[in-house]
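S.K.: take this sequence and fold it.
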Amino acid sequence: MSRILKTSLFYPLEVIIDDREPISIEKKLLEKGNLLVQRKRLEVGDYMFDNELIVERKTILDFCASIKDGRLFKQIGKLANCTIPGILILEGKQKDFKATDFSAPAINGILISISVGFKIPILRSKGIEETVSIMLQGYKQLTKESFQYYRSHPRRRKFKKKKDRHFHDKIHILEGFPGIGNERARSLLEKFQTLGRVFQSRREEFLDIKGIGPNTWSQFQEILKK
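M.R.: Next up is the predicted model:
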C-alpha cells in the first residue's frame, strides 16, 4: 500500500465516502491500511481522495435508473464542472444491461455523451473489489508525475458557450428507443429541452410530436418502466 501512497502529501491517505454508499466498500478500503476514512454527505461524487480525485460510482442498475429519473446528467454535470478531476466507475457485468431493457445504442449514446461531451473518463468494474482497486490506482496515476501542479493549479474545464453543447449526444440517446428516429428525437428535444423532461413527459405531450403515435409511446414507456 505504501507504493500507492508514496506521492501523497498527506499521510495516511484521506478518503471521504458519501454516507449513502455501501459499507462493504469502506471495509475493502480499510483492509488496504494507511487510510483515514470518514463518511459524510458529498455534494459531488461518491468518493474523494485527498481532495485530488472525485469518483462517481454507479452500478449498472442504478446507472439506468438515474437516466430515467433525470439524476444522471445532473450528477455528471456537477462532476464535469468541479475543479477537482473526476471519473465515473460503472460497476457490474455486461449482462446486467439486459435486465434494464435499454437498447445498446441508447446506452452507447449516453456513455459517449459522458466521455466525449462532458470529458469524464468512464472505467468499468465487475465488482466492489475491482472498484476499490481502480479508485486507488486512479489516485496513484493522477498524482504520480505532477502532484504539485494539480494542487497549485486545479484543472478547470472550459467550454465554448453554445445553446446546448450536448444536443447531438441527446439526439443519439433518443434514437436508440423504438420508433424514434433522428427527426422525432430532434422534435422531442426542441419541445422538452432536456432528456429528463422527455422521460417524465405526459402521454398527451409526447403524442403531440408529429409522427409519434400511441404505439411508440407505449414502447417508450415500457422500456423506461422496466
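S.K.: going by C-alpha atoms from here, please, whenever you check contacts or count neighbours.
M.R.: Fine.
S.K.: top helix in the protein by residue count?
M.R.: Counting by DSSP state H, the longest helix found in the chain is helix 128-144.
S.K.: run through the residues that contact residue 46.
M.R.: Residue 46 makes contact with 17, 18, 21, 54, 55, 56, 57, according to Cα atoms under 8 Å, 6 or more residues apart in numbering.
S.K.: out of these, which is most surrounded?
M.R.: Across these, neighbour numbers were computed from other Cα atoms under 10 Å; residue 54 holds the maximum, 26 neighbours.
S.K.: what strand or helix carries it?
M.R.: Using DSSP states H and E, residue 54 maps to strand 53-59.
S.K.: which neighbouring elements make contact with that strand?
M.R.: Judged by 3 or more Cα pairs under 8 Å, 6 or more residues apart in numbering; DSSP states H and E, the packing partners of strand 53-59 are strand 47-49, strand 86-91, helix 128-144.
S.K.: please redo it, this time with the cut-off set to 6 Å
M.R.: Where contact means 3 or more Cα pairs under 6 Å, 6 or more residues apart in numbering; DSSP states H and E, strand 53-59 is packed against strand 47-49, strand 86-91.
S.K.: could I get the ones you listed as a markdown table with mean neighbour count and distance to residue 120?
M.R.: As requested, those are exported to a markdown table (neighbours: other Cα atoms under 10 Å; distance: least, Cα to Cα, whole Å):
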| stretch | mean neighbour count | distance to residue 120 |
| --- | --- | --- |
| strand 47-49 | 22 | 15 |
| strand 86-91 | 22 | 6 |
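S.K.: please generate a structure for the following sequence too, so the two can be compared:
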Amino acid sequence: MDPSQAFSMRVDDREASSPVLAALRGHPQFRIQVERLPVGDYLIDDSLLFERKTLMDLAASIKDGRLFAQAERLANAGPRGALILEGSTRDLTESRMRREAIQGALVTLTLFFGLPLLRARDPEESARLMLFAARQQRAFARGAIPRHGKRPRGKARLQSHILQGLPRIGPERAKRLIEHFGSIEAVIAADAEALTAVPGIGDAVAESIRWAVREIPAGYIPSARGFFAALHAPRTPGRRCASSP
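M.R.: All right, here's what the predicted structure looks like:
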C-alpha cells in the first residue's frame, strides 16, 4: 500500500496489551503509534475517536459510575467519537447486570450523549470496524458517498448511486457493473458466477452483493441484533445491581 494513503492510528498505551492492537497490526493500512491519549482508546487520522469496551467492562463501568464520565469526555473531545461494544451475549448474562440498567445506559449514551454504538464479536472484528470506519471517512470526505439531499442527475449517475448502496461497491465497480449488465435489474438478477465475470468483482464481492439482494427468510434476525435481543430475554436469577441509571 502507498504509505501516503495509510491511516494514522494513535493507540492509548493502556491498550498496549490488548488483542485489538495485535489485530490492528495485521492491517498494513494503519500506521500505528502507541502513546497516552487524554480521551478514548483509538484515534484515526485525528478525526475518528473510539472507546472500546468489552460487555463485561460495560457492566462494570455502569456499576462503578465511570461510564457517563467517560462518555461525556468522548462526546466533547473534538474528533467524532464512537463506542465499540465487544463480546457475546453470554458476557452480559455472566455480568448479572439488570436488563433495565443496561437499557438505560444505552439510551443515555445514544440519545443524550450522541455517541454511536458499534457491536463487535471479538477483537478482530473491532479492528475491522475501525478499518471500515476509516475508509468510509475518507470516502465521505472526497464525495464518494453522496450526502443526504444531493440527488444525482441523469440516468447513468442515478444507476451508479443506487448500485453504490450495495456492500463493497464504489463508483468504479458500479460503472463496470452497469457497462457489463446494462441495467440495475440485470445486476440484481445475476448470480455470483455471472458477477465475477465483471473486472474487479471477485468471489467475496459477488457473495456480498448476493447476500444484500436475496430475499430475507421469514423469522431471520441479523446477528448484530443479538445483543439487543438478549436485553429482552428472561432475567437470569442472581445478584442485582443496586440501581439503574
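S.K.: circling back: let's have the helices and strands packed on strand 53-59 of the first structure in TSV, adding distance to residue 30 of the first structure.
M.R.: Shown next, in TSV, are those (distance: least, Cα to Cα, whole Å):
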stretch	distance to residue 30 of the first structure
strand 47-49	14
strand 86-91	19
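S.K.: what about the strands in the second structure?
M.R.: For the second structure, applying DSSP state E gives strands covering 7-12, 30-35, 42-44, 48-54, 80-86, 117-120.
S.K.: show me where the first structure has helices.
M.R.: 2-5, 23-31, 60-68, 71-81, 104-112, 128-144, 147-152, 167-175, 182-192, 195-199, 203-206, 214-225.
S.K.: of these, flag the one that's most buried.
M.R.: Greatest average neighbour count among the helices of the first structure goes to helix 167-175 (a mean of 21), per mean count of other Cα atoms under 10 Å.
S.K.: in the second structure, which residues correspond to that one?
M.R.: Alignment of helix 167-175 of the first structure against the second structure: no match, by TM-score structural alignment.
S.K.: so what touches that helix?
M.R.: Residues from elsewhere that reach helix 167-175 of the first structure (Cα atoms under 6 Å, 6 or more residues apart in numbering): 106, 109, 110, 113, 181, 182, 185.
S.K.: tell me how many other residues surround residue 33 of the first structure.
M.R.: By other Cα under 10 Å, neighbour count at residue 33 of the first structure equals 12.
S.K.: from residue 4 of the first structure, how far off is it?
M.R.: In this view, residue 33 of the first structure and residue 4 of the first structure are 11 Å apart by Cα to Cα, to the nearest Å.
S.K.: what's the answer for residue 215 of the first structure, then?
M.R.: Using Cα to Cα, we find residue 215 of the first structure at a distance of 55 Å from residue 4 of the first structure.
S.K.: ok, the nearest residue to residue 227 of the second structure once chain neighbours are set aside to residue 203 of the second structure distance?
M.R.: Leaving aside its sequence neighbours, residue 227 of the second structure sits nearest to residue 89 (Cα to Cα, 6 or more residues apart in numbering; 5.8 Å). According to Cα to Cα, residue 89 of the second structure stands 31 Å off from residue 203 of the second structure.
S.K.: surely residue 126 of the first structure and residue 92 touch.
M.R.: Yes: if you go by Cα atoms under 6 Å, residue 126 of the first structure and residue 92 touch, sitting 4.6 Å apart.
S.K.: can I get the helices of the first structure in JSON lines including distance to residue 13 of the first structure?
M.R.: Formatted as JSON lines, the helices of the first structure follow (distance: least, Cα to Cα, whole Å):
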{"stretch": "helix 2-5", "distance to residue 13 of the first structure": "7"}
{"stretch": "helix 23-31", "distance to residue 13 of the first structure": "11"}
{"stretch": "helix 60-68", "distance to residue 13 of the first structure": "28"}
{"stretch": "helix 71-81", "distance to residue 13 of the first structure": "22"}
{"stretch": "helix 104-112", "distance to residue 13 of the first structure": "31"}
{"stretch": "helix 128-144", "distance to residue 13 of the first structure": "10"}
{"stretch": "helix 147-152", "distance to residue 13 of the first structure": "14"}
{"stretch": "helix 167-175", "distance to residue 13 of the first structure": "37"}
{"stretch": "helix 182-192", "distance to residue 13 of the first structure": "44"}
{"stretch": "helix 195-199", "distance to residue 13 of the first structure": "38"}
{"stretch": "helix 203-206", "distance to residue 13 of the first structure": "50"}
{"stretch": "helix 214-225", "distance to residue 13 of the first structure": "41"}
